[in-house]
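In: sequence plus the predicted model coming up.
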Amino acid sequence: MANHKSALKRHRQSLKRRARNRISKTRIKNSVKAVRAAIEEKDLAKANEALVEATSVLDKAARKNVIHASQAKRRISRLQTAVNKIEA
C-alpha cells in the first residue's frame, strides 16, 4: 500500500474509476446480449429497438473512455450488419 499522500489519493481515484468502468462494461454486455437475443429470435422490431439502446450505451462508454472509440464503432457496425441480415 502506498504511503505518500498523492499516491493514496491516486489509489482512491483508481478504485472509483474501476467501479464506474465495471458498471459501464456490464451495461455494454447486457445491451449487446439483448440485440443478439432478438436476432436469434428473428424479431426485427425488437432487434432494432435493442440496437438503438446498445448504440447509445456503446457511444457513451466510448465518450467516457471506458472502451476505445474504434471498438465501440466496430461493435455497433457488427450488430447493425447482423440486424440487416435478418431484415433481408
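Out: Nice, thanks for sending it over.

In: C-alpha from now on. contacts and neighbour counts both.
Out: Will do.

In: mind listing the helices for this protein?
Out: Here the chain has its helices, by DSSP state H, at 5-40, 44-63, 69-87.

In: one more to weigh against that first structure:
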Amino acid sequence: MANIKSQEKRILTNEKSRLANKAFRSSVKTAVKKALSAKAEGSKEKDALINEAVSLLDKSVTKGIFKANKAAREKSRLMK
C-alpha cells in the first residue's frame, strides 16, 4: 500500500474509474451482441439496435475506453 496520502486517494479514484469503465464496456458489448443477433434474425428493430451500438462505440472512444480502430472494426462488422 502507498505511504503518500495523495497516492492513497489516487488508488481509490483509479478503482472507481476502473469499475465504471468495466460497466460501460460491458454495456457496449451487450449492445453489439443484441444488434448482431437482431441482424441475423432479420428483426424489424435491427436498425435501431445498430444505431444504439454505434453510438455507444463512439462514446467509448471519446471516453478512452476503446481505441479508435477497435470501434471502427466493430462498427464495420455491424454495418456489413
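Out: That came through, no problem. Since we're looking at a predicted model, the values are computed, not measured.

In: please state their TM-score.
Out: Overlay of the two chains. TM-score (TM-score structural alignment, normalised by the length of structure 2): 0.91; 80 aligned residues with a CA RMSD of 1.1 Å.

In: and residue 36 of structure 1, how many neighbours does it have?
Out: Look at residue 36 of structure 1: counted by other CA atoms under 10 Å, it has 18 neighbours.

In: from residue 21 of structure 1, how far out is it?
Out: Distance from residue 36 of structure 1 to residue 21 of structure 1, counting by CA to CA, to the nearest Å: 23 Å.

In: list the contacts for residue 86 of structure 1?
Out: By CA atoms under 8 Å, 6 or more residues apart in numbering, residue 86 of structure 1 lies in contact with 39, 42, 44.

In: in space, what's closest to the last one - neighbours in sequence excluded?
Out: Excluding its sequence neighbours, the residue lying closest to residue 44 of structure 1 (CA to CA, 6 or more residues apart in numbering) is residue 87, at 6.5 Å.

In: these two touch, right, that neighbour and residue 43?
Out: No - contact criterion CA atoms under 8 Å: residue 87 of structure 1 and residue 43 do not qualify, at 9.2 Å.

In: which of the contacts of residue 86 of structure 1 sits closest to residue 11 of structure 1?
Out: Closest approach between the contacts of residue 86 of structure 1 and residue 11 of structure 1, by CA to CA: residue 39, at 41.9 Å.

In: can you get me a residue count around the closest residue to that closest one other than its chain neighbours?
Out: The shortest distance from residue 39 of structure 1 to any non-neighbouring residue, by CA to CA, 6+ apart, is to residue 47 (6.0 Å). By other CA under 10 Å, the residues close to residue 47 of structure 1 number 26.

In: ok, residue 2 of structure 2 to residue 11 of structure 2 distance?
Out: According to CA to CA, residue 2 of structure 2 stands 9 Å off from residue 11 of structure 2.
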